[in-house]
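A.B. asks: below are the sequence and a predicted model; questions follow.
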Amino acid sequence: MKLSALGRIALATGIAVLTTGVLPSPAHAAAAPVKKKILPVLVEFSDASFQYPDKVKASTPDTYFGAKKDSVTSFLSEVSRGQYTMVPAVKEQFVGPIKLPMKAGGCDHGQINTLTRAELTKRGLVEGKDYDSLSMVFPAQKTECFWAGLATVPGGTTWINLYGTASGLDVVGHELGHNLGFAHQGRLVCTGGKLTACKSDGGSAKTIMGGGGWVSGFSAPELIRAGWLSGSATLKVTKSGAYTLRSLHGVGSGTRALDIALGKDRLVIEYRHAAGSLDAKIEGVHAYRVPKGAYGSSSIIDTTVKNKEAADADAIKTLTDKTNKVSVAVVSSGGGQARVKVALNGESLSAVEATPTKTATPSPKATGASPSASASTEAKVEVETGGSEPVTETSSGTDLAATGTLSSTLPLAAGGGAALLAAGAGVLVLRRRRKRA
């Protein structure tokens, strides 16, 4: 599958504007492997149709359910290590094209949602019974939408503003990440590895949610948020010690992330190395700041000055936070394994034992099941972010995330309701992810 130029641009970075809606926290219970039924629906308008309908109909099953690694089902199965995947809701693998009684202009995604669901109901397809996730795909030529994709955060609804004949996994997978409760992952530049001297600068390239593309998978905080690093795969560090990490992605058991208290926030440490079809161009130990336990809204910590295209770009060597009395140092890294020292309570890294401490405990197990949201509950909004906006995860609230350029207000009509998003402190026009020296 090929991603159009506009689709690639739409995966760059933007800015976050959070409403009162917040992301739900992971549940504290183990879950069996999850299969979600997704229903792609091809949507046309009274004044706009697909330019190449046969090609769109041929590419849609490929994008969502193809056997290749760059399909939605293959990607989610691999990145979750078999704990989560999506299957076709109907035998034909998609529905449509459906001709909606509305014009394309104005980008009325709420009306698209309402009319599409009404048509599905007429056809006997019931949400929650026949399908868990709805993905509406429509031609972009006349819509005037400023985004290539839109999604509920969390939830089960995506809108794909199709440029060409296939958006590809980079767009669709990104929006489904929002459905899982992931915001956009920002980048914090921390001078000299000091966590008290950081500034927000663009997006992370270590996740599909930060512009890294599907081949970077999801980051450790996102996997924790989804419940895919439960049990001993994530260790909560409670005393100083040295720890061995295996690569974040790939099959097999072992510790894949360290979770460290940083005041009210969390510090998550991961090791990245090529595994399967993921991380072929990523190497090294990486760190993330998790604001107030909101694992789906983390930011990568960058202490390097290397070109961002380097394999070990953003990889850390040392981190210090004098305020919270935490220090981290990478002892060794490479070949699929890393050794990391962690000093807490102001202790010296040089005094840390060379063997793993027995006081580390597995993080609480979390379910891999993602929350669902019906059309009638999609009443709050979130738009793309390139920075870190502290939020608190609770068990309520559904937002929208738009992949694309941004206006100061975003009309939202879901299930007949309406709301407006105030742009707040800042709005950025979407841009290509630049190379940083």
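C.D. replies: Received the coordinates, thanks. Nothing here was measured: the structure is a model prediction, and the numbers come from that model.
A.B. asks: when you work out contacts or count neighbours from here on, use the C-alpha atoms and nothing else.
C.D. replies: Noted.
A.B. asks: does Leu115 belong to a helix, a strand or coil?
C.D. replies: The three-state assignment at Leu115 reads helix, by DSSP: H, G, I helix; E, B strand; the rest coil.
A.B. asks: surely it is in contact with Leu100?
C.D. replies: Yes - with contacts defined as C-alpha atoms under 8 Å, Leu115 counts as touching Leu100 at a distance of 6.6 Å.
A.B. asks: quick check: closest non-adjacent residue to Ala16.
C.D. replies: Thr385 (3.6 Å; C-alpha to C-alpha, 6 or more residues apart in numbering).
A.B. asks: another one to put next to it:
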Amino acid sequence: MKTSALGRIALATGITALTTGLIPTTAHADDATVERKVLPVLVEFTDSSFQHPDKVKESTPDTYFGAKKDSLASFFSELSRGRYKVVPVVDDQYVGPVKLPMAASCDHGEINTLTQKALAEQGLVRGEDYDSLSMVFPAQKTGCSWAGLGSVPGPYTWINLYGTASGLGVVGHEFGHNLGLGHQMRSVCTDGNLVDCKENGTSAKSMMGGGGPAMGISAPEMIRAGWLDDSEAVEVAESGTYELRSLHGEGSGVRALDIPMGEDRLVVEYRHAAGSFDQNLEGVHAYRVPKGNYGSSSLIDLTEANKTAGNDAPAEADAITSLKDVASKVSLAVTSSGDGGVTVRVSLNGEDLSDVADVPEETAAPAPEHTGTDTDAGDGLPDGAEAKSGGQEKVTGSEGSEAGGSENLAATGGDSGTLLLAGGGVALVAAGACALSLMRRRRRA
């Protein structure tokens, strides 16, 4: 699949991916609840301190662990439907401010090394007392081009704080990188086939693709995080007719189809208002998963539209009703939609779609919830910025340091000139219903 320089703009909250390696290709689905002990640390430098430390101290617990839906803990709890819980480590829910013996800098490796040393002196050791370390420091003298940085995957986030509080759009995005999620791009295939596609911008269907927290994350990213079980993410083994309910929200049912497409996978989802997510998004979408790397999926766009939260295009402007890939002999078509669900016919091995059996009427999809909205904006890329292919470029840190020198990193964001890309849609392909043949998803460790 061809890519274009135009498509190599990275996304959310002004993100440019910074990586020195490859994002893992494995994914797994597990019903077990993961409890992640997160330790935010307020960090200061010898020549730079928080201008309003009391306000920073007050906002930090709310940002990470607050009861409102725009906290990191509430966001991940709803998004994972209770499978992933973010919990505090200490009574105050943060540590600091800690004064590091270094001048203000963007040297993430040195900041990490010195922060962990200071924490160890207080009896707090990563892997024993906490799982994830989030370093929050004043931005006034650092000169960093990013507002947030996260290891991909890993336990570290760096928040280059402008003002007195960092929002979910930055913090949540960086913790998404910690889950192994890269920047989700958009592949435009306007000839109706997937042979000759061009990368053009970001997906706008995920917090990792310029959509902001209001979009949650996409189906392949949910698979990578382990938040869809075998009955929710179905591997399609043969031609058939399938029914999909909305990706987000409470209830049971099939939420994603995982279809073989040569060496890659094709993941199909249906997006519809549910809980706090997708209030301004509607329709069927599909993603190319390169060689099983669910954290590096890209949205397939077969339309000329570009639905985002920043324009007044209809919620389903990017949605499509059919898709065909000649090379892998895969095709699909949406045959019905309504009541919070869609039905799709899937053809493998070049079989004619008209030969695929219809779904019985009694297998209607459960209606999703429609409660709540999410007013938090998304992420954006500073004007004129351009990331490398897939939104990734190499960076270096403290060489060989466990404290974050040479692992994969992804940066979010920027200064007040950051363009916010919130919202909307590019849709696509079909989603489906009543599985005539479902193969249990194999676990991905």
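C.D. replies: Received, thanks. The structure presented is a predicted model; accordingly, all values stated were derived computationally and were not measured.
A.B. asks: so what's the residue nearest to Ala16 of structure 1 up against?
C.D. replies: Thr13, Gly14, Ile15, Ala16, Val17, Ala183, His184, Gln185, Gly186, Gly203 (C-alpha atoms under 8 Å, 6 or more residues apart in numbering).
A.B. asks: from the residues you listed, which ones fall inside strands?
C.D. replies: Counting by DSSP state E, these place Val17, Gly186, Gly203 in strands.
A.B. asks: the stretch 51-200 of structure 1: helices as residue ranges?
C.D. replies: 53-65, 72-79, 109-122, 169-179 (DSSP state H, counting those that start in this stretch).
A.B. asks: what's the answer for the stretch 251-400 of structure 1, then?
C.D. replies: Going by DSSP H, counting those that start in this stretch, the stretch 251-400 of structure 1 shows no helices.
A.B. asks: could I get the full set of strands for it?
C.D. replies: Taking DSSP state E, counting those that start in this stretch, the strands of the stretch 251-400 of structure 1 run over residues 257-262, 265-272, 284-290, 299-302, 318-321, 326-334, 337-343, 361-363, 382-383, 399-404.
A.B. asks: mind putting these in JSON lines, mean neighbour count and distance to Asp54 of structure 1 included?
C.D. replies: Output for those, formatted as JSON lines (neighbours: other C-alpha atoms under 10 Å; distance: least, C-alpha to C-alpha, whole Å):
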{"stretch": "strand 257-262", "mean neighbour count": "23", "distance to Asp54 of structure 1": "45"}
{"stretch": "strand 265-272", "mean neighbour count": "25", "distance to Asp54 of structure 1": "40"}
{"stretch": "strand 284-290", "mean neighbour count": "26", "distance to Asp54 of structure 1": "44"}
{"stretch": "strand 299-302", "mean neighbour count": "29", "distance to Asp54 of structure 1": "41"}
{"stretch": "strand 318-321", "mean neighbour count": "18", "distance to Asp54 of structure 1": "54"}
{"stretch": "strand 326-334", "mean neighbour count": "19", "distance to Asp54 of structure 1": "47"}
{"stretch": "strand 337-343", "mean neighbour count": "22", "distance to Asp54 of structure 1": "47"}
{"stretch": "strand 361-363", "mean neighbour count": "18", "distance to Asp54 of structure 1": "49"}
{"stretch": "strand 382-383", "mean neighbour count": "26", "distance to Asp54 of structure 1": "33"}
{"stretch": "strand 399-404", "mean neighbour count": "27", "distance to Asp54 of structure 1": "26"}
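A.B. asks: relative to Lys57 of structure 1, which of the ones you listed is closest?
C.D. replies: Minimum separation from Lys57 of structure 1 across the strands of the stretch 251-400 of structure 1 (C-alpha to C-alpha) falls at strand 399-404, 23.1 Å.
A.B. asks: could you check the angle helix 169-179 makes with the closest one?
C.D. replies: Between strand 399-404 of structure 1 and helix 169-179, the angle comes out at 160 degrees (axes from the mean of the first three to the mean of the last three C-alpha atoms, to 10 degrees).
A.B. asks: after superposing, tell me the mean distance of the helix or strand just after strand 399-404 of structure 1 to structure 2.
C.D. replies: Once strand 399-404 of structure 1 ends, the next helix or strand along the chain (criterion: DSSP states H and E) is strand 409-412. Aligned to structure 2 and superposed, strand 409-412 of structure 1 gives a mean residue distance of 3.2 Å (mean C-alpha distance after the TM-score superposition for structure 1).
A.B. asks: for strand 409-412 of structure 1, list every residue counted as buried.
C.D. replies: Residues Leu410, Leu412 are the ones in strand 409-412 of structure 1 that count as buried (16 or more other C-alpha atoms under 10 Å).
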